[in-house]
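**Student:** A predicted structure for the sequence below; I have some questions about it.
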Amino acid sequence: MRAHMRHDAMAFAEDLPDDDLAVVTGGATLDTPAGRLSLTIHHSMAPLEAGWRELEADSWNSLHQSYDWCCAWVKTHGNPLVLVEGRLDGQMALLLPLEIERSFLLRRAQLIGSPFTNFNSGLFSAPFRRAAADIAPHDLEALFVEALRDHVDLLSLTHVPLDWRGERHPLAALPHIRNQNASFQLPLAATMEESIAPLNAKSRRKKYRTQIRKLEAAGGYDHIRPTQAGEQRALLETFFQQKAARFAAVGLPNVFQPPETQAFFRMLIESDRGGSDVPLELHAIRLKGEHDGKIAAIAGLSRKGDHVICQFGSIDDSLVADASPGELLFWLMIERSALTGAAVFDFGIGDQDYKRRWCNTQTEHHDILLPIRPAGRFAAMTHRGMTRTKTLIKGNPHLYALIQRWRAMGTSGQPPAKSDD
């Protein structure tokens, strides 16, 4: 099937004056076996909200591309937007909420908020997901290149599972490379006992009872999930403090330090619309007794339908460390998720020991890299080279540990403390 393209030459979106940001700036069309697919480029979220929310309601689509998540990031970071709207025979079929990241002379289009997303899908309708397999890969590439060529140099969609919940990603035919990191999940059953049965359940139950006994001996604890705005903000500030101390202890830069990043998370906890999908909710272990009122562990969860994702976590090493309050908090959150109908507890991307102890499922992630202009070809080649190098390093535990020590000593001048956070 040959592509039939329509293209409107326009200036780069970030060069437009502010009052023109809502202007549609071109696109392209393609005749497919399922009908005519048209892509249109927008630079403002508001005109797309109704269709956006309709697409995000599909349980297959990631919460990280939801309107509220993206809106919080856009308001706190202000990067230029290139929102790709796709319609199949006039019906909204896809939405890629992209922002432009500048690096020297390169303009990279990435999914909004990519530095803090664990699972990216974009937004696609079920009919388009079924139809996408019949679109010739060359035609799909040409369609996106034509639509984006006056806006960016590279389309870079990172942390994308190409196979998710029994469906192939509709953009899987675009050029991609396997990301060096997988994500880790625990499938949930109706009860905690059923959920941990595939794991070393006996050992896990024993550890849980030991944690409870140690905390009770220290005066007890509460598992809290604040719902009042003031309590949520206070707990989030405690998380920022704990995480800063933790990064300093292991000699790594604090990715939560930038004011715009902290503002983003503050906005997320205030954007809960009261439905079944939750952008961010906070859980914590609050101690009683000699440490009354102190917070030993914190975690932030998001929920999209029956998919729960852990966004972040922190612990206070100075409080009952031998009771492993972080591990206990995971038990309590997983148990609650199972009892409230969740099917998957997702620990997010990145290989860490505690995730392997909890999870029996790994999901491969890929980075989709489509050069749009000549500069994008070099950037895609560089990205692929770096990814292959990181994969090689992470595949060698001794080399990876050595590089981690060098990195930590280069940051702090001291050997890193052992970390399982």
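**Tutor:** Nice, I can see it.
**Student:** for the rest of this, base every contact and every neighbour count on C-alpha atoms.
**Tutor:** Will do.
**Student:** can you show me the helices along the stretch 251-400 of the chain?
**Tutor:** Using DSSP state H, counting those that start in this stretch, the helices found in the stretch 251-400 of the chain span residues 259-269, 325-339, 353-358, 374-394, 397-412.
**Student:** make TSV from the ones you listed and add mean neighbour count and distance to I224 to it.
**Tutor:** As requested, the helices of the stretch 251-400 of the chain are exported to TSV (neighbours: other C-alpha atoms under 10 Å; distance: least, C-alpha to C-alpha, whole Å):
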stretch	mean neighbour count	distance to I224
helix 259-269	18	15
helix 325-339	20	10
helix 353-358	15	22
helix 374-394	16	36
helix 397-412	15	34
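**Student:** save those as CSV, and put in distance to T210 too.
**Tutor:** Listed next are those as CSV, based on distance: least, C-alpha to C-alpha, whole Å:
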stretch, distance to T210
helix 259-269, 33
helix 325-339, 10
helix 353-358, 17
helix 374-394, 33
helix 397-412, 30
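**Student:** list the buried residues for the helix or strand encompassing L95?
**Tutor:** In this assignment (DSSP states H and E), L95 forms part of strand 91-103. Across strand 91-103, burial judged by 16 or more other C-alpha atoms under 10 Å covers M92, A93, L94, L95, L96, P97, L98, E99, I100, E101.
**Student:** from the contact counts, what lies against the next helix or strand after it?
**Tutor:** Downstream of strand 91-103, the next assigned helix or strand under DSSP H and E is strand 106-111. Strand 106-111 sits against strand 91-103, strand 154-160, helix 374-394, with contacts defined as 3 or more C-alpha pairs under 8 Å, 6 or more residues apart in numbering; DSSP states H and E.
**Student:** repeat that with 10 Å
**Tutor:** strand 81-88, strand 91-103, strand 154-160, strand 361-371, helix 374-394 (3 or more C-alpha pairs under 10 Å, 6 or more residues apart in numbering; DSSP states H and E).
**Student:** below is an additional structure, to be compared with the one above:
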Amino acid sequence: MNIAFRMSPPTVPAQHLAPIELAQIEVFDEFESAVQAWTELAACDSVASPYQSRDWVRLWQAHVIPHAGGRLFIVVGRDAAGTPLFLWPFVRGNLGPLRVASFVGGKHATINMPLWRRDVANSWAVSDLRNALRSVAAHVPDLDLFILCNQPLAWHGARNPFALLPHFRSTEDNFVLPLGMPGAQVVEREISTTMRGRLRNKERKLSKLAGYRYVRARTAAEVTAQLDAFFRQKAAKLTAMGVKNVFAEPGIEDFVRAACRDGLAEGNALVELHVLEGDGEMLALFSGIHDGRRFTSNFNSHTLTDHARFSPGLILMQHMIVNAADRGFQSFDVGPGAARYKSFFCKELEPLFDSVVPLSRRGRLVAWPLRLLRAAKSEIKRNPALWAVASRVRRWLRPTPPAES
């Protein structure tokens, strides 16, 4: 199957606005202390990717940080009138002897832009951002580095100011599908008549299964049953692949369950679950999080039984796209990564970048080699031949479990 990719616009043109001057920096290590600033920013024309939402950070603090050994670290910038200009939610931790801050959510947060007032994001120059970073360093002198991954160059028409600093391409890009029309029209626009026919034939075969349906979880009982099946499926698949199960890390399962229940009773779950099921089996599951404009798919799984030959994952994704478009979302993405299914519908590449931002003298000494190492990893992963070699070496080095007697 040949896929033609469309590149997203790399950034938003500078609008030559007068920069809004930063007058004050506040640093909080408790979620509740930053809620008022979060509320004020959310009420104005501001932008942030969904993984920087209040509820995501609140639940991560409650369920994961106590096990991971880090600390919440929230930076708020204000103007002379005390009005918040931005809010950066991070987690502090250690990288060897270094003290670093990174985005909340780790690998589970697939696209990261912290909360900015739109006019600030579009008007700040690199000097404004460096001034803010110097203020952060003065407030927290023991912090060495920001290590910031999977950042978009722009979000909903606002520039990402962190792109003004030295950065390098993330190991993987994002795949995006513009919506802006009824779901059926989106599918017709993106998928050929022949391929739509093949998917219809496959779904027709699945529909013969008892109880076959597509469902978006709306009750706590549905969430519990679907996540029970997901964690079983995912563990079995990752074990078979010899890959570490990130969902087995302390606190992660509790976090996922809480995020899928949060807001569910009001019809607006923080993390939505979309499922294809039949014959008493979960055929496929995709989760998603949104900010009201972009619907971002997160974790997923599909059956390992013979039903997998009917492509339940692709069929489920088509249902999700129709659902998202009909609900008025402007775009849909499947998250970073080069899996074939991601480019089946989502053909627009959204470049992502990483940053290593030094704050201390020690941070400045290691920033350049860290950038070099991470950039090299990105280049290796983007080169199929090099990545194949690296994957083989990694498998050779992986410990072999002792044979059972």
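**Tutor:** Structure received. For clarity, every value in this text was computed on a predicted model and none was experimentally measured.
**Student:** ok so, going back, in the second structure, what residues pair with the strand holding L95 of the first structure?
**Tutor:** The aligned range for strand 91-103 of the first structure in the second structure is 83-95, by TM-score structural alignment.
**Student:** before we move on, back to that, to D317 of the first structure, which of the helices and strands packed on strand 106-111 of the first structure lies closest?
**Tutor:** helix 374-394 (27.2 Å; C-alpha to C-alpha).
**Student:** quick one: that closest one to helix 397-412, angle?
**Tutor:** 110 degrees (axes from the mean of the first three to the mean of the last three C-alpha atoms, to 10 degrees).
**Student:** and helix 374-394 of the first structure, how far out from the chain's middle?
**Tutor:** Chain-centre distance of helix 374-394 of the first structure: 21 Å, with C-alpha atoms, centre = their mean, to the nearest Å.
**Student:** nearest to R165 of the first structure, of the helices of the stretch 251-400 of the first structure?
**Tutor:** R165 of the first structure lies closest to helix 325-339 among those, at 18.1 Å (C-alpha to C-alpha).
**Student:** the closest one aligns to what range in the second structure?
**Tutor:** Against the second structure, helix 325-339 of the first structure falls on residues 312-326 (TM-score structural alignment).
**Student:** same question, stretch 242-260 of the first structure
**Tutor:** On the second structure, the counterpart of stretch 242-260 of the first structure by TM-score structural alignment is residues 233-251.
**Student:** quick one: buried residues of the matching stretch?
**Tutor:** Q233, K234, A235, K237, F247, G251.
**Student:** for that stretch, measure first residue to last.
**Tutor:** 19 Å (C-alpha to C-alpha, to the nearest Å).
**Student:** list the contacts of that stretch.
**Tutor:** Stretch 233-251 of the second structure has contacts (C-alpha atoms under 10 Å, 6 or more residues apart in numbering) with 60, 62-68, 107-108, 227, 230-231, 252-256, 282-285, 299-304, 395, 398.
**Student:** quick check: P312 of the second structure touching L199?
**Tutor:** Yes: the pair P312 of the second structure / L199 is scored as a contact, 9.3 Å apart, by C-alpha atoms under 10 Å.
**Student:** mind listing the shared neighbours of those two?
**Tutor:** Shared contacts of P312 of the second structure and L199 (C-alpha under 10 Å, 6+ apart): Q318.
**Student:** show me the one of the helices of the stretch 251-400 of the first structure that comes nearest N200 of the first structure.
**Tutor:** So among those, helix 353-358 is nearest, using C-alpha to C-alpha, at 8.6 Å.
**Student:** helices along the stretch 101-250 of the first structure, start to end?
**Tutor:** Ranges of helices in the stretch 101-250 of the first structure, per DSSP H, counting those that start in this stretch, are 126-131, 137-148, 192-196, 201-217, 229-250.
**Student:** tell me which of the ones you listed lies nearest to H366 of the first structure.
**Tutor:** Judged by C-alpha to C-alpha, the one of the helices of the stretch 101-250 of the first structure that comes nearest to H366 of the first structure is helix 137-148, at 16.9 Å.
**Student:** give the aligned equivalent of G183 of the second structure in the first structure.
**Tutor:** Residue correspondence, TM-score structural alignment: G183 of the second structure in this structure matches M192 in the first structure.
**Student:** its match and G341 touch, don't they?
**Tutor:** No: taking C-alpha under 10 Å as the definition, M192 of the first structure is not a contact partner of G341, at 11.5 Å.
**Student:** my guess is A284 of the second structure meets S301, correct?
**Tutor:** Yes: in this structure, A284 of the second structure is within contact of S301 by C-alpha under 10 Å, at 5.6 Å.
**Student:** okay, and the common contacts of those two?
**Tutor:** A229, F230, Q233, V275, G313.
**Student:** what's the closest of those to H139 of the second structure?
**Tutor:** F230 (43.0 Å).
**Student:** which residues touch that closest one?
**Tutor:** 224, 236, 275, 282-286, 299-303.
**Student:** just the buried ones from these?
**Tutor:** In terms of neighbour count (16+ other C-alpha under 10 Å), the buried residues within the contacts of F230 of the second structure are V275, M282, L283, A284, L285, F286, F299, N300, S301, H302, T303.
**Student:** nearest to N122 of the second structure, of those residues?
**Tutor:** Of all those, F299 has the smallest distance to N122 of the second structure: 31.8 Å, by C-alpha to C-alpha.
**Student:** one step back: please work out which of the helices of the stretch 101-250 of the first structure is packed deepest.
**Tutor:** Highest mean neighbour count of those: helix 137-148, a mean of 20 (counted as mean count of other C-alpha atoms under 10 Å).
**Student:** tell me how far that one lies from the chain's centre.
**Tutor:** Averaging C-alpha positions (C-alpha atoms, centre = their mean) puts helix 137-148 of the first structure 26 Å from its chain's average.
**Student:** H307 of the second structure is in contact with L206, isn't it?
**Tutor:** Yes: contact status for H307 of the second structure versus L206: in contact at 7.6 Å, counting by C-alpha under 10 Å.
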